[in-house]
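Undergrad: with the sequence up front, the predicted model follows.
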Amino acid sequence: MGLGFPLWIVATHYLNILFLVFLARSGIQILTAFPFFYKNDHCEPGKEMFKFTRRKVPRDRLTQSLDWELDAPPWLALPGHKGIGIGRHWHFLAMMGWVLTGLVYIVLLLVTDQWRRLVPTTWEVFPQALQAATTYLHFQIPPPAPGLPFNALQQLAYFTVVFLLAPLQIATGAAMSPAIMARAPWYPSLFGGKQVARTLHFFGLLAFTAFVLVHTLMVVVHGIPEEWTRIVLGPATGVNPAAVAVGLAGLLVILIANLAAHALAKRSPRLAQQLLAPPSDVLQRELSYHLHSRQHYPRSDISPYHWINGYPPPDQDYEELAKRQFEGYRLLITGRVETPLSLSLADLRRIGYESQIVKHNCIQGWSGIAEWSGVPLAKFIEHCHPTPEARYVVFHGFDDKAKTQPETGGVGRFYETLDLRLAVSPQTMLAWEMNGEPLPIPHGAPLRLRVETQLGFKMVKWIQSIEFVDDFRSIGLGHGGWREDYAMHSRVVGI
């Protein structure tokens, strides 16, 4: 007797559809934030392998990566438009559900005889699969393989998706994590670098899409009523109207879930952030807080072009400082410290000075390698003598986002927070030099933050002051940073 379809296969089948749809739509949302694909991690404009825009990045004027974010249609992307913050929340939540479903499926597959439905046990599967393909090309339906509910070609396709394609998607996703990349720079190099891993991840999305389309076509070819009866009722034969109704109900639930997800993001993005962020934040915090950066790239790896995200502050005080090449700049340190401080760049240099060549990773997807020099944040914090109540470090910038990014509807100067235990991790620093030269204004002069296990928006540029606090919820709108407040990003971004 051939293998039937136990209830757990039916349940995981529908859960996989649900999570894959959410992963695909939110993944498209993330990809449209930076629609360029490169063969190396320098992301130099004009040297893309391919891109989803006809516009060219000018080299004769200042431009930021946000200028190239596409407006994704909501029917395709989740949540649509320029919603990378909510898109990432959906992506990571769906990823956790998909991986958990996959693990349950694999375990149950291996502890029962159901593994035989996916794992070929003879090399004869290859000529049999070829024969099945030939039969399809002649517009005929090949018979099932002996002891299986489907033919050899289908078995090979399912084996490839479950045991090759799915692990590859997980592996390439991990290769784009700044925390993993910082702790183990060798890992993304297994794929040719982060940008190649990103491209492979995109091709994996296309492969899953093609599989779903062909799989659906095969269900239609073999007969929808008969196939749904077999899937829902197991080895039953014939057509059962109840089984068809259950199949349609499952697809209807998936459709309603997608409509509800879009409605939630559109009508109450803050509620979406509050509901979706906690599970993935826990995962990212446990990952990134324990993985310390160990990057040491050679100078020959420094990128010829380094993107920026955010335009320099149109602040009068800042512009006056820039005209004087930041002579007279003072960094103010307040909050939970024994004594408030006002430090010059020379004072900071006396506290400590180190250089590091590391890879920058933006939330949009681009990367770049540069040398940063400044004071390790651990030494700086030690010099500031925070009180025992201090748990977070708040970095305030000169940048008034109501002027530099008015389309977001956000107000106030840019700020970000770091947990104190993350702030003292290796290679976290306050930098005032880039590639051996004074820090350029577009990259954050006179002082910027570097946190190599987190995404780039956490690394505040144009720092005006630093504040030690016991709770970040009283700062701004209380979500831990300007982009967390107005773009619905996560506060912890090690992935």
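TA: Good, I have the coordinates.

Undergrad: going forward, measure contacts and count neighbours with C-alpha atoms only.
TA: Will do.

Undergrad: which one is residue 14 nearest to, not counting chain neighbours?
TA: Leaving aside its sequence neighbours, residue 14 sits nearest to residue 250 (Cα to Cα, 6 or more residues apart in numbering; 6.9 Å).

Undergrad: so that neighbour, which state does it fall into?
TA: helix (DSSP: H, G, I helix; E, B strand; the rest coil).

Undergrad: how about residue 121, secondary structure?
TA: Classified using three-state DSSP, residue 121 is coil.

Undergrad: correction: the previous question concerned residue 239.
TA: With three-state DSSP as the criterion, residue 239 reads coil.

Undergrad: the residue nearest to residue 14 - how many residues pack around it?
TA: 17 (other Cα atoms under 10 Å).

Undergrad: do you know how far it is from residue 13?
TA: According to Cα to Cα, to the nearest Å, residue 250 stands 10 Å off from residue 13.

Undergrad: what is in contact with those two at once?
TA: Counting by Cα atoms under 8 Å, 6 or more residues apart in numbering, no residue touches both residue 250 and residue 13.

Undergrad: what about the strands in the protein?
TA: 36-37, 50-51, 331-335, 341-343, 354-361, 367-376, 392-400, 413-419, 429-434, 437-438, 448-450, 463-469 (DSSP state E).

Undergrad: the structure to be compared is supplied as follows:
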Amino acid sequence: RFLRTFPAVQQFIATYPGTGSFAPPLPDGFPLWLRTCHWINFFLLLFMIRSGIQILADHPRLYLNPHCTPGSEWLRLLGPAPLDREYHAKEDTVSLPGWLGLPGIRHSIGLARWWHFVFDTLWLANGILVYVLLFSTGQWRRIVPVSLDVIPHTLSTALQYLSLDFPPPSGWLQYNGLQLLAYFTTVFIASPLALITGVMQSPAIAARLHLATGFLNRQVGRSLHFLVLGYFLLFIIGHVVMVFATDALNNLNHMTLGTNDRSWAGFLVFALILAFTTIAWLLATPLTLKYPRKVQHIGRWVIGGILDRIEKLRPVANYSEKDISPYFWVNGTAPVSDEYKSHLAEGFRNYQLNVGGLIEKPLQLTLAQLRALPKQEQITSNYCIQGWTGVAKWGGVRLKDIMALVRPMPNARYVVFFSFAHGSEKGR
């Protein structure tokens, strides 16, 4: 407000009031398809943000390097990882309240990912439809500047808003400079960036594009993805505040009924949309926890075909000794059974690998017998579901050599490995 007392600033605002030739006026207002897609986008984004926060909470650290070494993160939601003991990635997860995270309980990233993937897919389909209709109906002119005059008009609009002396409402015909650039950024920069950085985190695509190391590694994508989430969250908050601060009734009629008046009809429609969204928000967590298998089945039905095709991509990355990470996160939880402690004390001298099930020749192999089999070493990148990555050198007996010894039956479909760890899956 103080700045607006200066004659030069007053002249600047008079010359660039906020609207101008940088975008043509569109007298027809907001068509039905645009209003419908707007509210679908609002609904989908809220659940994408909820599930996205839940995914971040499973490894609440963000890095710019591909090795995820503790202490190298640029953002963390927990204290520093203790280096004086064996610290497991599962210990690093954060619990979220059920009203915020989806589903909210600790280490529920599997269910959160199904929510995220399904709503991502629906959001992408809605976005493609918006793009097609924007450019086929001419509505793109509402949010794409056609001259650089938008810059001084945007600065002028920002000054007017900050001084709490708002510019005249013009949204029905033409967005002011600040509105236009905000929508342009959201639709044509933030949204594609969300898609690109999300795809970068797919292990199959990352392995295909060699994103385990280098400048544009998966962790850079994860960090940018989180920043885009933050942008969308701030945009939604700012958007809602400005809708109510600059003439709520008129704005809500624009957004719901496509009319340019100050009746209460648009507010009532908005209230119904908000009530539906609130009910869905409150039911999402309890229903997910009650029917987790249903969530998985729905997710598989919506996006299973896409995931199957992505998983068939062949990795092309090769790694050398210099690519090996200086620190590699330990996954899962440490075994605590008496059997494991006994083996550990004996150096696994009396350990036996038991192989059974749908095989012709059940087998027991001692550690000495396993070591006598051919050993294979390889350097691979690990993309953990929790979000951390690392490159490590592994060595051991090839599975195909074990298979050759036990001869699986024709109806055998899966190999199930059991560890000494505890938990609901009993180490499976």
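TA: That came in fine, so what should we check first? Note that the structure is predicted; figures quoted are calculated from it, not measured.

Undergrad: now the residue nearest the centre of the second structure, nearest residue through space, not along the chain?
TA: Per Cα atoms, centre = their mean, the C-alpha nearest to the average position across the second structure is that of residue 52, at 4.6 Å. Leaving aside its sequence neighbours, residue 52 of the second structure sits nearest to residue 116 (Cα to Cα, 6+ apart; 6.6 Å).

Undergrad: residue 218 of the second structure versus that neighbour, what's the distance?
TA: To residue 218 of the second structure, residue 116 of the second structure is 18 Å away according to Cα to Cα.

Undergrad: same question, residue 322 of the second structure
TA: In terms of Cα to Cα, residue 322 of the second structure sits 18 Å off from residue 218 of the second structure.

Undergrad: who's more crowded, these two?
TA: Shown here are residue 322 of the second structure and residue 218; by other Cα under 10 Å, residue 218 has more neighbours (32 against 8).

Undergrad: show me what that one aligns to in the first structure.
TA: Correspondence of residue 218 of the second structure to the first structure, assessed by TM-score structural alignment: residue 194.

Undergrad: and residue 157 of the second structure, by the same measure?
TA: Per TM-score structural alignment, residue 157 of the second structure is aligned with residue 132.

Undergrad: what's the local residue count around its match?
TA: By other Cα under 10 Å, neighbour count at residue 132 of the first structure equals 22.

Undergrad: what sits against it?
TA: Residue 132 of the first structure touches 142, 151-153, counting by Cα under 8 Å, 6+ apart.

Undergrad: residue 251 of the second structure now?
TA: Residue 251 of the second structure makes contact with 243-244, according to Cα under 8 Å, 6+ apart.

Undergrad: residue in the first structure matching it?
TA: By TM-score structural alignment, residue 251 of the second structure lines up with residue 227 in the first structure.

Undergrad: now swap in residue 386 of the second structure and tell me
TA: Superposed on the first structure with TM-score structural alignment, residue 386 of the second structure falls opposite residue 364.

Undergrad: if I look at the residue nearest to residue 52 of the second structure, how far off is residue 215 of the second structure?
TA: For residue 116 of the second structure relative to residue 215 of the second structure (Cα to Cα), the value is 26 Å.

Undergrad: those two: which is more packed in?
TA: The residue with more neighbours, out of residue 116 of the second structure and residue 215, is residue 116; 25 against 12, by other Cα under 10 Å.

Undergrad: contacting residues for the aligned residue in the first structure for that one?
TA: Using TM-score structural alignment, the equivalent of residue 116 of the second structure in the first structure is residue 91. By Cα under 8 Å, 6+ apart, the contact list for residue 91 of the first structure reads 22-23, 26-27.

Undergrad: show the buried residues in these.
TA: Buried members of the contacts of residue 91 of the first structure, counted by 16 or more other Cα atoms under 10 Å: 22-23, 26-27.

Undergrad: start to end distance for stretch 385-404 of the second structure?
TA: Its first and final residues considered, stretch 385-404 of the second structure spans 31 Å by Cα to Cα.

Undergrad: can you check stretch 249-267 of the second structure too?
TA: For stretch 249-267 of the second structure, the end-to-end distance is 6 Å (Cα to Cα).
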